[in-house]
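J.: here you go, sequence then predicted model.
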Amino acid sequence: MLQHERKMTVTRKIPPHVFFFVSAVFHYLGPSFAVLLFSYASVLGVAWLRIASAAIVFAVWRRPWRIFPQMPWAKQRTLLALGIVLGLMNVCFYLAIARLPLGTVGAIEFLGPIALAALGARTRRNIVALLLAIGGVWLLTDVRFSGQPLGFLFAFANCALFILYVMLGHQIAQDGDAAGIDRLGAAMLIALILITPLGLGGALAALTNPLFVLAGIGVGICSSVIPYVCDQLAMARLSQATFALLLSLLPASATVIGVVVLRQIPSVLEIAGILLVVSGIALHREAEAQPRKQGTKPQLRKRRNVAKDQ
C-alpha cells in the first residue's frame, strides 16, 4: 500500500502537460505501425489485436474486474459507455487510416475536441478559432474527398467518438490517478468483448505468426496502454476544456509520424489545412472563472438586518 501511494506521489510531481505530450506522441505512433500490419491481417483484425493486447496488459497489471461489482450502477453505466466508445472508436479509426493519410485522419479527429473547447468559452475570439479549425478540416477533406468518401465517413465518426472519449474519460478520472486507470482497464475489457465478434476472424492469420503477434502487442501498448494511461494522469489534474485545448498537438504529431514512419508526404493544401487547425486552437482562450455571486440585493439586505439583530 505504501509503495502504491509512493508511486502516485511520484506521478503527482510530474507536470500533467508532460503526460499529455507522451500521450500525443504514442497516440499515432502505434497506429502508424498498425498500418504496416494491414498486409497480413484485415483492418478489423488489426483493431482487435490492438484492443486485445491492451486489455490483456490491463488485466495482468490492474486486475480491473475486481472494482466493477463494488461500483454503484451510475459508475458502472459510465464504464459500459466508455468501453463501447473505445471499441467503436478504434474500429472507425483503423477503417479511416486504411483509406486516408494518418495526418488527415488526425486533423479530422481533432475537430471534435476544438468544438468541445469552444463550448467552454463562447467569445468572438473562440468563434474565430473554431472557424479557422473548420476551414483547415475543409481543406483536408476537399483534397481527397472525391477519392475516399467512405474514409471520411469513418474519420468523422471517429471524431464524434473521440469527443465522447474525452468526456467519459474525465468522468472516470475524477477520483484520482489510480482509480481512473483501474476503471480504464475495466472499460478496455468491455471494448474487447464488443469488438471480438467483429475482428477476431480477421486477426486469425496474424495469430499464427509469432512476429505478427509481437507486432500486435506492440501496437496495443503504444496505441492504447501508454496514451490512455497518460490521458488519465493528465485528466485527473486538468479541466476538460484545458485538456481539449492541449489536443492541438495531435494533428501535428500525426503528420510528423505519418511522414517519418509511413512516408506519407503531405501536400501544400494538407499542410495549410493542418496549420489552420493548429492556429485555431492556438487562438482559442479558456474562459476566466467568474467570481461567485454573494446573493441578490434583497438577500444581502436581509443578511445585514439579521446580523444587526444579533
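T.: Received the coordinates, thanks. Numbering: from 1, shown residues only.

J.: drop to CA atoms for contacts and neighbour counts, all remaining ones
T.: Will do.

J.: which residues of the protein fall in helices?
T.: Along the chain, counting by DSSP state H, helices occupy 2-13, 16-35, 43-62, 73-97, 102-119, 124-144, 149-172, 177-207, 210-220, 226-235, 240-246, 249-262, 268-283, 297-309.

J.: go through these and name the closest to residue 289.
T.: With C-alpha to C-alpha as the measure, helix 240-246 is the member of the helices of the chain nearest residue 289 (12.3 Å).

J.: list the buried ones in the closest one?
T.: Of the residues in helix 240-246, those buried by neighbour count under the rule 16 or more other C-alpha atoms under 10 Å are 240-241, 243-246.

J.: distance to residue 226 added to those, as JSON lines?
T.: JSON lines is the format used below for the buried residues of helix 240-246 (distance: C-alpha to C-alpha, whole Å):
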{"residue": "240", "distance to residue 226": "20"}
{"residue": "241", "distance to residue 226": "22"}
{"residue": "243", "distance to residue 226": "17"}
{"residue": "244", "distance to residue 226": "19"}
{"residue": "245", "distance to residue 226": "20"}
{"residue": "246", "distance to residue 226": "17"}
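
J.: stretch 31-46: end-to-end distance?
T.: Terminal residues of stretch 31-46 are spaced 9 Å apart (C-alpha to C-alpha, to the nearest Å).

J.: thinking again about what came up before, distance to residue 289 for the helices of the chain - can I get that in a markdown table?
T.: As requested, the helices of the chain are arranged in a markdown table below (distance: least, C-alpha to C-alpha, whole Å):
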| stretch | distance to residue 289 |
| --- | --- |
| helix 2-13 | 24 |
| helix 16-35 | 20 |
| helix 43-62 | 37 |
| helix 73-97 | 28 |
| helix 102-119 | 14 |
| helix 124-144 | 16 |
| helix 149-172 | 19 |
| helix 177-207 | 25 |
| helix 210-220 | 39 |
| helix 226-235 | 19 |
| helix 240-246 | 12 |
| helix 249-262 | 25 |
| helix 268-283 | 19 |
| helix 297-309 | 22 |
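
J.: pasting the second one now:
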Amino acid sequence: MTTRFQPGATHRLLPYAALAASITTFCVGTSFAKRLFPLVGAEGTSAYRVGFSAIVLLALVRPWRFGLARGDAARIVRYGVALGSMNLCFYMALRTLPLGPTIAIEFLGPLSVSLFHARRPVHVAMAALAVAGLALLLPLRVGAQALDPVGILFALGAATGWACYIVFGKRTAHLPAGQAVAFGMTSAALFVVPIGVYHAGALLLTPAWIGLGLIAALLSSAIPYSLEMVALKHIPAHSLGVLLSLEPAVGAVAGAALLGETLTPAQWGAIAMVMTASIGMIAASER
C-alpha cells in the first residue's frame, strides 16, 4: 500500500524550520561578529550591528508613514535604550566569556520577568534551578576554566536590558507592525553608535571592516529576526518559548565549532539547568 503525500505537512513544518534557522543564524552571526573584536572592539562591533540593523529596518519598514503621539515617542525611546543596552552589554560580555554561558546568563532576564508575574510554587522552583545554574557559572573557584567576573557582570547587564526590553516593548504593542521595532532600533543606534565611535574612532570607516560589520548585522539581527517573525505567526507562544530556550545550547555548540571555545562539564550542566528552568517556567505558566 502506498502512502499518500500530505502537502499540509511541509506547510506545518515551515515555521519550525524558520525558527531553527533563526536560532542557528543568530548564533553563527554572533560567532562571526566576535571575530571583529580584535579589529574594532566590542563597542565598535555593537555599533556596526545596531547601526546597520537600524538602517535596514528604516529602509524596509519606513515607519514615518504612521503617526506617532508624543507619549508613544517616549515609550519607544525607553524601549530603544533597553534594546541598545542589551546589545552593548552582550557584546561586552563576549569579550571574555564563551558564547553559550553568555546566552545562558542573559536568559535570566526573561526568566525574571516571568517570575515577577508568577504566583505558583513551581515557578519559584524553576527560578531556584536557574539561580543554581548561575552559581555554577560564577567564578567561585579558582582555575583556568573559571569565568571572568567582569564578563559575568556585563552578561547580567544584558539580562537586565532584556527584561526591560520585554517590559517596555509591551507598552508599544499598540503601534503599527514594525514601527516600534524600526524606531526602537534607531533609538538604540543613537545610544550605541556614539559609544562605538568613541572607542574605535576612524577604524569604523575602514571599507573592508564595514563590509564585515554589515554581514555581522545581517546574520545576527536582520535575518534571524525576520525568520522569527515567520515563526511567531504560526507557532503557539508556549511552543515558541520552549524552542527558544534551546538557544544557549546552540550558542555553546556554535562557539565550540566556530571559535574553538571549550566548556567544562559544570558549565554545560549550568546551561542545561537554565534551559530546563526556562522550559519549566513556560510549561507551568501554560498550565
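T.: Sure, I can see it. Not measured: the values here are computed from a predicted model.

J.: how far away is residue 248 of the first structure from residue 129 of the first structure?
T.: Applying C-alpha to C-alpha, the value for residue 248 of the first structure to residue 129 of the first structure is 12 Å.

J.: do residue 55 of the first structure as well
T.: Going from residue 55 of the first structure to residue 129 of the first structure by C-alpha to C-alpha gives 37 Å.

J.: aligned counterpart of residue 278 of the second structure in the first structure, please.
T.: Structural alignment places residue 278 of the second structure opposite residue 281 in the first structure (criterion: TM-score structural alignment).

J.: surely that match is in contact with residue 244?
T.: No - taking C-alpha atoms under 8 Å as the definition, residue 281 of the first structure is not a contact partner of residue 244, at 9.1 Å.

J.: and for these two, which residues touch both?
T.: Overlap between the contact sets of residue 281 of the first structure and residue 244, as judged by C-alpha atoms under 8 Å, 6 or more residues apart in numbering, is given by residue 114.

J.: picking that back up, find residues that contact each of residue 248 and residue 129 of the first structure.
T.: Here residue 248 of the first structure and residue 129 have 281-282 as joint contacts, going by C-alpha under 8 Å, 6+ apart.

J.: stretch 74-87 of the first structure aligns to what range in the second structure?
T.: Using TM-score structural alignment, the residues of the second structure aligned to stretch 74-87 of the first structure are 71-84.

J.: mean shift between that stretch and the first structure?
T.: Taken against the first structure, stretch 71-84 of the second structure registers an average deviation of 1.6 Å after superposition, with mean C-alpha distance after the TM-score superposition for the first structure.

J.: what residues does that stretch touch?
T.: With contacts defined as C-alpha under 8 Å, 6+ apart, stretch 71-84 of the second structure is touched by 50, 161-162, 164-165, 168-169, 171-172, 180, 183-189, 191-192.

J.: could I have the buried ones of the residues you listed as PyMOL selection syntax?
T.: The following PyMOL line selects those of the contacts of stretch 71-84 of the second structure that are buried, judged by 16+ other C-alpha under 10 Å:
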select buried, resi 50+161+162+164+165+168+169+172+180+183+184+185+186+187+188+189+191+192
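
J.: can you tell me the closest non-neighbouring residue to the residue opposite residue 105 of the second structure in the first structure once aligned?
T.: Residue 105 of the second structure maps onto residue 108 of the first structure when the alignment is built from TM-score structural alignment. Closest residue to residue 108 of the first structure in three dimensions, ignoring its sequence neighbours and counting by C-alpha to C-alpha, 6 or more residues apart in numbering: residue 137, at 6.0 Å.

J.: looks like the one you found contacts residue 274 (just checking).
T.: Yes - proximity of residue 137 of the first structure to residue 274 meets the contact threshold set by C-alpha under 8 Å, at 7.4 Å.

J.: list the residues that contact both of the two?
T.: By C-alpha under 8 Å, 6+ apart, residue 137 of the first structure and residue 274 have these common neighbours: residue 107.

J.: what's the neighbour count on whichever residue in the second structure pairs up with residue 197 of the first structure?
T.: Residue 197 of the first structure maps onto residue 194 in the second structure when the alignment is built from TM-score structural alignment. A count of nearby residues for residue 194 of the second structure, using other C-alpha atoms under 10 Å, gives 15.

J.: and residue 194 of the second structure, what does it touch?
T.: Counting by C-alpha under 8 Å, 6+ apart, residue 194 of the second structure makes contact with residue 47.

J.: try the one 5 residues further on
T.: The neighbourhood of residue 199 of the second structure, defined by C-alpha under 8 Å, 6+ apart, consists of 41, 43-44.

J.: neighbour-wise, give me the winner out of those.
T.: residue 44 (27 neighbours).

J.: ok, and the closest non-adjacent residue to that residue?
T.: If the residues on either side of it in the chain are set aside, residue 44 of the second structure comes closest to residue 196, at 4.2 Å by C-alpha to C-alpha, 6+ apart.
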